[in-house]
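S.K.: only geometry, no sequence info:
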């Protein structure tokens, strides 16, 4: 079991998942696999995910914990079914990153048209990273809505997928209205400590 968890964690980490999420995925993967000791990895599916979530709910898990557990266990099941694919091997180093904007940690619910609720992990003045198991392709156009602060009115804008992998996507904002850009920039300055 530990070898499989380590392999899954290496995969998650290779996909630029922020470290707090990597640790959470690791913990949930261990709990999930331990809950079904007699099931071979390639036989895991929706039934085991649902049973695991029912058990978590019965032990008092919050709605957010259940949502996080579903995301992590579905990612693990997907990985176990697809781990032999060559495309899941880490890509070769491609030179320096092309990102020009500093990102800040940004753990929020993000509503995405046609996808529903997703979870973000970081934000910059030009984009956001969302976690989703939905298949997204580079170039896809999305409509997003999220709150910068929990009591603020939501920010609604368009974005394009610029980076996609099986558990999430990097999105670049498109045609941001000046007042929305100003709100994002103010939030980022505050999050960076008033820089």
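M.R.: Here it is on my side, so go on. Note that the structure is predicted; figures quoted are calculated from it, not measured.

S.K.: please count neighbours and contacts with C-alpha atoms only from this point.
M.R.: OK.

S.K.: for the protein, longest strand please?
M.R.: strand 155-165 (DSSP state E).

S.K.: show me which positions of that one end up buried.
M.R.: Buried residues in strand 155-165, counted by 16 or more other Cα atoms under 10 Å: 155, 156, 157, 158, 159, 160, 161, 162, 164, 165.

S.K.: quick one: which of those is nearest to residue 5?
M.R.: The nearest member of those to residue 5, counting by Cα to Cα, is residue 165 at 19.1 Å.

S.K.: rewinding a little: on contacts alone, who are the packing partners of the longest strand of the chain?
M.R.: Secondary-structure packing of strand 155-165 (3 or more Cα pairs under 8 Å, 6 or more residues apart in numbering; DSSP states H and E): strand 141-146, strand 168-174.

S.K.: which among the ones you listed is found nearest to residue 10?
M.R.: strand 168-174 (15.7 Å).

S.K.: adding another structure so you can compare the two:
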């Protein structure tokens, strides 16, 4: 069984996702440096890769990330971040550092 290595933070934000035959929007939560949970407007399937635009609170431009669907439950699903540009990784790291003073799960 794979164990989570990074803390999750209960922040809410919107995202757009694009798959091979899917375009959707969702509300993300439980953010970590490794991924997040999403409540989407449609069903996706485990194993799908999705291109994401994350609209993090307080940031003007969206982050672009490629992620894999790790689990699904109806329209809820978990994502593991696969690829992002180094500057996007740094933006995410800085954003999460602002959350570290708050509660984790």
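M.R.: All right, it came through fine. Since we're looking at a predicted model, the values are computed, not measured.

S.K.: and the TM-score between them?
M.R.: Here the superposed chains carry a TM-score of 0.82, computed using TM-score structural alignment, normalised by the length of the second structure; 99 aligned residues with a Cα RMSD of 1.9 Å.

S.K.: got JSON lines for the helices and strands packed on strand 155-165 of the first structure, with mean neighbour count and distance to residue 127 of the first structure too?
M.R.: Output for these, formatted as JSON lines (neighbours: other Cα atoms under 10 Å; distance: least, Cα to Cα, whole Å):
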{"stretch": "strand 141-146", "mean neighbour count": "18", "distance to residue 127 of the first structure": "11"}
{"stretch": "strand 168-174", "mean neighbour count": "22", "distance to residue 127 of the first structure": "4"}
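
S.K.: center of the first structure - which residue?
M.R.: residue 131 (2.1 Å; Cα atoms, centre = their mean).

S.K.: mind jotting down where the helices sit in the first structure?
M.R.: For the first structure, the helices defined by DSSP state H cover 2-14, 19-35, 46-58, 63-82, 178-191.

S.K.: possible to save the ones you listed as a markdown table with mean neighbour count and distance to residue 127 of the first structure?
M.R.: A markdown table is the format used below for the helices of the first structure (neighbours: other Cα under 10 Å; distance: least, Cα to Cα, whole Å):
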| stretch | mean neighbour count | distance to residue 127 of the first structure |
| --- | --- | --- |
| helix 2-14 | 16 | 20 |
| helix 19-35 | 17 | 19 |
| helix 46-58 | 15 | 32 |
| helix 63-82 | 18 | 22 |
| helix 178-191 | 15 | 10 |
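
S.K.: Serialize those to CSV and add fields for distance to residue 146 of the first structure.
M.R.: Shown next, in CSV, are those (distance: least, Cα to Cα, whole Å):
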stretch, distance to residue 146 of the first structure
helix 2-14, 24
helix 19-35, 19
helix 46-58, 26
helix 63-82, 16
helix 178-191, 11
